[in-house]
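Participant: Mind folding the following:
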Amino acid sequence: MSSNCLNNFTSTIACHLRTGSSSRSTDSSSRKNLGKQLLDRMALSFFTLTTEKLHRAPSPMKRFPCSPGSRIQILPYLSSTASRAPTSHTGPREPIRKKRIMNAPTARSSSVAVAAVDPMENLLDSIDRSLWHVDARLRTSYPGDRGTRQPVHTCYIPADTYHPGIPGEWGREATEVLDSFAGTADALASIINAPLELASEVLPLVRAKLAREPIEDLRLDFEDGFGSRSDDAENAAVEEASASLKAAIEEGEAPTFFGIRFKSFEEPTRRRGIQTFARFVGLMVTDGRLPEGFTVTLPKVTAVEQVEAMVAVCEHLENSGGLSRGALRFEIQVETPQSILSSDGTAAVARMIAVASGRCSGLHYGAYDYSAACGIAAEHQSMAHPVADHAKAVMQVAAAGTGVRLSDGASIIFPVGSDDEIRFGLRHHAQLVERSLHRGYYQGWDMHPAQLVTRYAVTFAFYRRSFAAAARRIAAYTGGPGAGASTDEPATARALAWFIIRGLQCGALSESEVEGATGLSGETLDSIAFERTNLH
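Facilitator: This is a model prediction of the structure:
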């Protein structure tokens, strides 16, 4: 309660008591005028005090939509209250007049001119105050995509088989498969089910990619691909693999993205997994920094608390290793039903993203473990099974707007064996890659060198097939030369720009092609794709 308001109110009462003691000698007219003045002063003091008290009320919905001490905002309340005032032995009371209240002095000021307050502005201010915490939560929880490059695949190999020459070996083996089974536009078109003209554009791009950057993202596996071994054997593998990876980085032979997958935080493997994680990170740190592109994968997550534990481990390793806060980020591998739906019926994967506190960089779907846990027979386990589609749809909604990226799983039907078996394996993989791209999963796992052929061929065809239409629409949206009227909304324009940027990042499109077709530079496309809306 304001001391000024309280003093004003008590002085009014005191004045009333003093006046009452000497009013016997006052005539009837004077008493009537005095009564009116007293009523005005008491009403003003009371409502000034009340508005300050209500303004400090904890719930925004209980506040008056005005600032403390405002007189104008209480006029409707004064008028309606005064008009219903009961009568006394001195006769009926005169309703309180707006003019009197507006011109009446207050304890704070003797000015008789008070500016009118716009009710709509007060309403808008009140709503802003009531939603500010919601706005802050949305900005934190849904920051949008970072705009950095996302690899089109992740290749997994047992950690103890890694050496710096792995990417080159995979590239050469994939090129041999390309030459033997998809070395012409006709053959490639048959494998990836694309028009001949499109296959002709894609073929040289695939060949160049396999020579330049056959593996974009490589994960050294200490989990299923490594198996259960003695502590000494796993520790030795950590030492050797980390040394080989550091040598590859120094020699410029490491992929753009790389890291490790360690054992899960389930009770039987938890301690071993954390030890491997900690040892490998410690060996990779140089001058208080981790190499650019380094990440780790947390597999077989079955509880939100395991993600919280992962955050605690990351914080400990950062503190003990002299790393900057947030230097360690991780992917969550979604390969158990419990990571999609908790026992209480909530979407566990959404909560996992939230408790990761910005450290979760991706959600990777594990097709075979998840399908098996759902009771799907081995012959029918696939990234295209309905249970897989359900899980990936939940992942997609949970990650939308958070900046967490998605990756589909793997196919273990490798292009190996007879010529017919190799062709079947290539076509099968091509169909799965295209299916993922159509559903907004722009990354997947590759487990065999021959799968690089269809990974790049299908991915490049996906972007090139839709590039011309996307370029026309984004040019029309930005009012480019020769562009017609655009009917696309800002959200669609952002998606179009992001689509073209992804094509540039993976090598499906060239900068000259993009600028020639859209009239836009890469920076302009970035500004459209990552323009922050009110939600972000």
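Participant: Going by C-alpha atoms from here, please, whenever you check contacts or count neighbours.
Facilitator: OK.
Participant: in this structure, which residue is closest to the centre?
Facilitator: Residue closest to the average C-alpha location in the chain (C-alpha atoms, centre = their mean): residue 402, at 0.7 Å.
Participant: Against residue 170, how distant is the closest residue to it other than its chain neighbours?
Facilitator: Nearest non-adjacent residue to residue 402, counting by C-alpha to C-alpha, 6 or more residues apart in numbering: residue 142, 4.3 Å away. Going from residue 142 to residue 170 by C-alpha to C-alpha, to the nearest Å gives 38 Å.
Participant: Please provide the structure for the following sequence as well, for comparison with the first:
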Amino acid sequence: MTHGGTVSTTFAKSVTDGVAGSLAGVDAELARRFPGDPGTRQPVHTVYVPGDALAPGTPREWGAEALALLDAHAPDAGALADVLGIDAALAEPVYARVRAKLESEPVEDLRIDFEDGYGVRADAEEDAHAARAARLVADWCGKDSAGSPAYAGIRMKCMEAAVRERGIRTLDVFLTGLTETGGLPDGLVLTLPKVTYAEQVAAMARLCEEFEKAHGLAPGRIGFEIQIETTQSILGPDGRATVAPMIDAADGRATSLHYGTFDYSASCGVSAAHQAPDHPAADHAKAVMQVAAAGTGVRLSDGSTNVLPVGSRDAVHDAWRLHHRLVRRALARAYYQGWDMHPGHLVTRYAAVYAFYREGMARAAERLAAYVARSGGDVLDEPATARALGDYLLRGLDCGALSSAEVTDASGLDRARLEQLAGRRAPAS
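Facilitator: From the prediction side, this is the model:
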């Protein structure tokens, strides 16, 4: 009922205020636990290199080897498109961008491995390798030079009793070396493997806190990835899902969850011939990870394939087709990052990623422009879909699949407006 242009209401302001007061704690928890996307670039992959095999030119060497494979086995756009089944209209722009990427930034994220890929060494040897890793990461992340990864760091040994002390020492040597070289770089990434209990994550968070206190760093400056590669990291002994408690135990320091294909598959009893990122056991684990991380700002990374593009042309093409299919499959399932184990995987990583964003750019831009203009169209999009469309275009821009001019021409929107629509919060300074 209306009276003189006003509407009648029943609830007194005290009732509304009382509801707000009763939910104040929930509001605070929602803001703390589900802050949304961190607003930073997410690398499309992580490359693992053993700590003893690292050299200053490792990223550039990976790019050069990938280019050599491309020249040998797919020397032009048509050849690569034929191997991978890329649409003819996309062949030239995708091929050109793959070559440019391999020349300018072949590795987006490099993890120096002191765990499975490194093994057990004498303490003095691992100390020396950890100190060298710090110098190289400081060099790569401290300058904008061709061939340097935007992100780099180490994977330490896990928190299990047998290797815990060695893992902590390697972390200490590495972080201390970075601090002495000029400070922790913005692109620093740390990986905690083989997590089985949330208490191990809490222990890693404590180490980060203690290091910050010792060096006068801002609280929360050091974050880390949690590697999901044990059954206990998905389902606890009491039958409860454990990923969310692990994120909580990190106390705001968890940056991403990385799926470990082979350790997890083996822990489920999957035979070696069937251990792969598209196995049902892998899909289940990653689905649990995805739901647990949704809205938290913690990102996801798929695992890897161990089928390498080496040998004859037919063998290389077969491995490329497999890897390309797995990357495409992951992208469709919203796993925007994965592991690459060989320089030849860079070819199909970027080919799959670039084709994924380029083939959908025009339609995504059209839908987003219609949403902004409220002009309708043949799809009725909601704010949540607009966020997904904006995020899609931003990811294409971040990895080099799309140019700013292309996106703006197609959508009429600049990057700032896309970030607003995607709900990306401003990165922490």
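Participant: Tell me if I'm right that the residue nearest to the centre of structure 1 and residue 141 touch.
Facilitator: Yes - proximity of residue 402 of structure 1 to residue 141 meets the contact threshold set by C-alpha atoms under 8 Å, at 6.1 Å.
Participant: And residue 29 of structure 2, what's its match in structure 1?
Facilitator: When structure 1 is aligned by TM-score structural alignment, residue 29 of structure 2 is paired with residue 137.
Participant: Which residue is the nearest non-sequential neighbour of residue 452 of structure 1?
Facilitator: residue 174 is the one closest to residue 452 of structure 1 (C-alpha to C-alpha, 6+ apart), at 6.2 Å.
Participant: ok, back up a step: ok but the residue nearest to the centre of structure 1 is inside a helix, no?
Facilitator: No - with DSSP: H, G, I helix; E, B strand; the rest coil as the criterion, residue 402 of structure 1 is located in coil rather than a helix.
Participant: What does it correspond to in structure 2?
Facilitator: Residue 402 of structure 1 maps onto residue 296 in structure 2, with residues paired by TM-score structural alignment.
Participant: Tell me where structure 2 has strands.
Facilitator: With DSSP state E as the criterion, structure 2 has strands at 2-3, 6-7, 45-50, 109-113, 151-155, 188-192, 224-228, 254-259, 299-301, 338-340.
Participant: how much does the last one stray from structure 1?
Facilitator: Spelled out, it's strand 338-340 of structure 2. For strand 338-340 of structure 2, the mean deviation from structure 1 after alignment is 0.4 Å (mean C-alpha distance after the TM-score superposition for structure 1).
Participant: likewise the fourth one?
Facilitator: Between strand 109-113 of structure 2 and the corresponding residues of structure 1, superposition yields a mean separation of 0.4 Å, by mean C-alpha distance after the TM-score superposition for structure 1.
Participant: can you give me the angle that strand makes with strand 45-50?
Facilitator: Relative orientation of strand 109-113 of structure 2 with respect to strand 45-50: 30 degrees, computed using axes from the mean of the first three to the mean of the last three C-alpha atoms, to 10 degrees.
Participant: go on, the fifth one?
Facilitator: Taking the same axes, to 10 degrees, one finds strand 151-155 of structure 2 and strand 45-50 inclined to each other by 50 degrees.
Participant: related to what we said a few turns ago, correct me, but the residue nearest to residue 402 of structure 1 touches residue 398?
Facilitator: No - the pair residue 142 of structure 1 / residue 398 is not scored as a contact, 10.5 Å apart, by C-alpha under 8 Å.
Participant: re the thing from before, pretty sure the match of residue 402 of structure 1 contacts residue 30?
Facilitator: No - applying C-alpha under 8 Å as the test, residue 296 of structure 2 and residue 30 come out as separate, 9.4 Å apart.
Participant: Check the gap between the nearest residue in space to residue 448 of structure 1 that is not next to it in sequence and residue 157 of structure 1 for me.
Facilitator: Among residues not flanking residue 448 of structure 1 along the chain, residue 414 sits closest, at 6.7 Å (C-alpha to C-alpha, 6+ apart). Between residue 414 of structure 1 and residue 157 of structure 1 the computed distance is 14 Å (C-alpha to C-alpha).
Participant: And residue 294 of structure 1, by the same measure?
Facilitator: According to C-alpha to C-alpha, residue 294 of structure 1 stands 16 Å off from residue 157 of structure 1.
Participant: And for residue 48 of structure 1?
Facilitator: Distance, residue 48 of structure 1 to residue 157 of structure 1, using C-alpha to C-alpha: 74 Å.
Participant: Have a look at those two and say which one is more surrounded.
Facilitator: More neighbours surround residue 48 than the other of residue 48 of structure 1 and residue 157, with 24 against 19 (other C-alpha atoms under 10 Å).
Participant: check which helix or strand covers the more buried one.
Facilitator: Residue 48 of structure 1 belongs to helix 28-55 when elements are defined using DSSP states H and E.
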